[in-house]
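Visitor: no sequence for this one, just the structure:
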């Protein structure tokens, strides 16, 4: 687990707001360090796996995939990880989330153009061995950046904000 200081937290927050259009200098101005520090910190955050990647937000309806479906599924806990890899290979599946619960432990989001896609994806999920507990057509998804990076860690006796 990486130990983040306020500079790292500020950089992560700024990247979540709009990574594509934020320059190192703009981020540096917000977190009160140099642009080179921001670049170095981003490199470190990527190397340690804190930042896993940069992904576009896609409007599937505009991309001619107007049907978004959320499947709530149950997978045997001992097989869940292997099943996720198979689920991600199903055409139309765009997101799989695992939970720690015994039942209803996989949330699978899929997109398509109509009911034939939904039926195909449903069949594929059954073939993998999942039990579909429920499904719902999604209307809208809203995501916001986590904005609580600036907490005071009671176990952190020093606040490291020096430039590198």
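Guide: Thanks, I have the structure now. Quantities reported herein were computed from a predicted structural model and do not represent experimental measurements.

Visitor: rest of the way, CA atoms for contacts and neighbours
Guide: Will do.

Visitor: am I right that residue 136 sits in a helix?
Guide: No - if the criterion is DSSP: H, G, I helix; E, B strand; the rest coil, then residue 136 is strand and not within a helix.

Visitor: who's in contact with it?
Guide: With contact taken as Cα atoms under 8 Å, 6 or more residues apart in numbering, residue 136 is in contact with 69, 70, 71.

Visitor: chain neighbours aside, what residue packs nearest to the second one?
Guide: Pointing back at residue 70 there. residue 109 (4.6 Å; Cα to Cα, 6 or more residues apart in numbering).

Visitor: so which strand or helix has that neighbour?
Guide: Here residue 109 sits within strand 106-112, counting by DSSP states H and E.

Visitor: buried subset of the contacts of residue 136, written for PyMOL?
Guide: Burial among the contacts of residue 136 is assessed by 16 or more other Cα atoms under 10 Å; the matching PyMOL selection reads:
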select buried, resi 69+70+71
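
Visitor: between the contacts of residue 136, which sits nearest residue 29?
Guide: residue 70 (40.2 Å; Cα to Cα).

Visitor: hey, where'd the helices end up in the protein?
Guide: Under the criterion DSSP state H, the chain carries helices at the ranges 6-18, 24-31, 35-47, 80-88, 115-128.

Visitor: list the buried residues in stretch 117-124.
Guide: Buried residues in stretch 117-124, counted by 16+ other Cα under 10 Å: 117, 118, 121, 122, 124.

Visitor: and here is the other one:
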């Protein structure tokens, strides 16, 4: 799908507030409300927009432990392992990476006991060779938003 300037402006508006009305987005982008509706539907159909979710501060809900886990696995089995890990509760991200590890997993927990069980569950998975768990000391930035204005 080709993304034009209007699509980018609509995406920028939605990044600021995904609950913004089509009317308000149309006014800010300077196009008709129907155009905004059609563009958003097309962006959804093409997988550019995957959904609309609230930006939740999980630490306010008690999820104060953030673990970044490097996972090494036997070759050829990584996609299955990543898929299983991705389905586990508390997992916010799974990245297939280059470098020292095969995958990086980001997980949030309320208690160390939960994290301990999670890491041991990963290690007990067939074909997982090793893990390395790092704990985030402070969250400096955490966002799925990027600046689209330079595109």
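Guide: The structure has been received and is ready for your questions. A quick note: this is a predicted structure, and the numbers were derived from the prediction, not measured.

Visitor: any chance of the buried residues of stretch 117-124 of structure 1 in TSV, with distance to residue 12 of structure 1 too?
Guide: Output for the buried residues of stretch 117-124 of structure 1, formatted as TSV (distance: Cα to Cα, whole Å):
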residue	distance to residue 12 of structure 1
117	37
118	36
121	35
122	37
124	37
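
Visitor: and which of those residues is nearest residue 87 of structure 1?
Guide: residue 124 (7.9 Å).

Visitor: what's the counterpart of that closest one in structure 2?
Guide: Under the alignment defined by TM-score structural alignment, residue 124 of structure 1 is paired with residue 121 of structure 2.

Visitor: also residue 53 of structure 1?
Guide: In structure 2, the residue matched to residue 53 of structure 1 (TM-score structural alignment) is residue 51.

Visitor: count the residues that sit near its match.
Guide: When neighbours are counted by other Cα atoms under 10 Å, residue 51 of structure 2 registers 8.

Visitor: and what of residue 56 of structure 1?
Guide: 7.

Visitor: measure it to residue 145 of structure 1 for me?
Guide: Going from residue 56 of structure 1 to residue 145 of structure 1 by Cα to Cα, to the nearest Å gives 14 Å.

Visitor: what does residue 89 of structure 1 give?
Guide: Distance, residue 89 of structure 1 to residue 145 of structure 1, by Cα to Cα: 28 Å.

Visitor: same thing with residue 109 of structure 1?
Guide: Noted for residue 109 of structure 1: a distance of 20 Å to residue 145 of structure 1, by Cα to Cα.

Visitor: higher neighbour count, these two?
Guide: Neighbours were counted for residue 109 of structure 1 and for residue 145 using other Cα under 10 Å; residue 109 has more, 20 against 12.

Visitor: so what's the aligned partner of that one in structure 2 up against?
Guide: Matched to structure 2 by TM-score structural alignment, residue 109 of structure 1 sits across from residue 106. By Cα under 8 Å, 6+ apart, residue 106 of structure 2 lies in contact with 66, 67, 68, 69, 91, 92, 93, 94.

Visitor: let's go with 7 Å and repeat that
Guide: Residues near residue 106 of structure 2 by Cα atoms under 7 Å, 6 or more residues apart in numbering: 67, 68, 69, 91, 92, 93, 94.

Visitor: kindly reformat the residues you listed as a markdown table containing distance to residue 14 of structure 2.
Guide: Below are the contacts of residue 106 of structure 2 laid out as a markdown table (distance: Cα to Cα, whole Å):
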| residue | distance to residue 14 of structure 2 |
| --- | --- |
| 67 | 29 |
| 68 | 29 |
| 69 | 31 |
| 91 | 25 |
| 92 | 21 |
| 93 | 22 |
| 94 | 24 |
